[in-house]
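# Dropping the sequence and predicted coords here.
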Amino acid sequence: MEKIYYSWDDISNLIKNNIEPIQKYNPDYIIAIGGGGLIPARLVRNYINKPIYVVTLSLYDDETIGNKVNIIQWINLNLKDKKVLIIDEIDDTRKTMDFCVKELVEKNNANDMCVFVLQNKLKNKLGVLDNVNYHACQNIDDKWVVYPWDL
């Protein structure tokens, strides 16, 4: 699969140029999906000073997409009536994000969520994001993305 490489400056500029809707949303909490969402979440926090919590999910095995989302780490936090910003690096199949949103509703009573990703791959998705605000900094073709923290 063809690869796209992003630099630290690319990532910084993507966030800087797309932060306004997130600032207007004004979340109470940031939920980073570990590992890919950790660095983007910290960079977003430069613009909105909110606490970061981490949920760790696994769908990928090395460079191949698995069939089932596995919970590695979850949070113990009541999110009812709180604005929750969920951050990951990329929306590929949407399977992980769909799973995360549903689990936050079921386990944490979340009822006001916004998803923020650096890139959205333009392809058919395996998951849906109903009743969730969605913001992708960039829409891209279906290529393997290499971030500066992957090198």
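Thanks, I have the structure now. Remember, it's a predicted structure, so these values are computed and weren't measured experimentally.
# Please make it C-alpha for all contacts and neighbour counts, starting now.
Noted.
# Doesn't residue 102 belong to a helix?
Yes: the assignment for residue 102 is a helix, going by DSSP: H, G, I helix; E, B strand; the rest coil.
# try this one side by side with the last:
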Amino acid sequence: MNKFHISYNEVHNIIQKLSVKILKDFKPDVIISITGGGLVPSRIIRNYLKCDVLCVGVKLYNADDTRNNKIVKYQWLENNLENKKVLIVDEVDDTRTTLGYVIKELKKENPKELACCVIHNKIKEKTCEIPSYCSYYVGEETDDVWIAYPWETDNINEHQKYCKK
């Protein structure tokens, strides 16, 4: 599979534009970051949306990039989301397995409104649909390529060499 390297600057610019789209019709009370890939994007989005960030820990992939057979839930919320406008943030919508799981689980918390956003949506078949009760915001549509985000590398200088200029 081809790899697409993206720089911090590119990510920040995509998120800035994405935040403008979100704020046109949704003002969240809280951001829910899906740990791992969603942490850095959530922090950047917070700059524009001006609300608290909470985290949920779920994973489909292990640290060595091997895939689990099912979602592993290792951290969840203690905060009450009832009657709150909630924005879920992750870096990429690949198969939609993780995002679909988090949407379904957070709906049980009775939020007033639920929305989700990703930096990248891979144009490919998904495991589920985004429910009609959840708004969906995308920074960029991409082909089905491996996206290498800068926060995933152990050598940022090497990563930068592969980023488009």
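Cool, the structure landed. If you're wondering where the values come from, they're calculated on a predicted model, not measured in any experiment.
# so what number do they get for TM-score?
Here the TM-score for the pair of chains, by TM-score structural alignment, normalised by the length of the first structure, is 0.94; 150 aligned residues with a Cα RMSD of 1.2 Å.
# What ranges does the first structure have for its strands?
3-5, 29-34, 52-61, 64-73, 84-91, 113-121, 133-140, 144-146 (DSSP state E).
# what's the spacing between stretch 98-115 of the second structure and its chain's center?
Put simply, stretch 98-115 of the second structure sits 13 Å off its chain's centre (Cα atoms, centre = their mean, to the nearest Å).
# oh, I was asking about stretch 18-36 of the first structure
Using Cα atoms, centre = their mean, the mean C-alpha position of stretch 18-36 of the first structure is found 9 Å from that of the whole chain.
# And for stretch 12-26 of the second structure?
Relative to the mean C-alpha coordinate of its chain, stretch 12-26 of the second structure is positioned 13 Å out (Cα atoms, centre = their mean).
# and the closest residue to residue 4 of the second structure other than its chain neighbours, how far is that from residue 2 of the second structure?
Nearest non-adjacent residue to residue 4 of the second structure, counting by Cα to Cα, 6 or more residues apart in numbering: residue 147, 4.8 Å away. When distance is defined by Cα to Cα, to the nearest Å, residue 147 of the second structure is 9 Å away from residue 2 of the second structure.
# hang on, the earlier thing: need the counterpart of the residue nearest to residue 4 of the second structure in the first structure.
By TM-score structural alignment, residue 147 of the second structure lines up with residue 145 in the first structure.
# What residues of the longest helix along the second structure count as buried?
Selection of the longest helix in the second structure by residue count, based on DSSP state H, yields helix 8-25. Buried residues in helix 8-25 of the second structure, counted by 16 or more other Cα atoms under 10 Å: 11-12, 14-16, 18-19, 22.
# tilt between it and strand 113-122?
Per axes from the mean of the first three to the mean of the last three Cα atoms, to 10 degrees, the angle that helix 8-25 of the second structure makes with strand 113-122 is 140 degrees.
# quick check, distance from helix 8-25 of the second structure to the centre of its chain.
13 Å.
# from what I can see the match of residue 147 of the second structure touches residue 7, true?
No: counting by Cα atoms under 8 Å, residue 145 of the first structure sits too far from residue 7 to count as a contact (11.2 Å).
# more crowded one of the two?
Each of residue 145 of the first structure and residue 7 has its neighbours counted (other Cα atoms under 10 Å); residue 145 has more, 19 against 12.
# Please tell me how far that one sits from residue 42 of the first structure.
20 Å.
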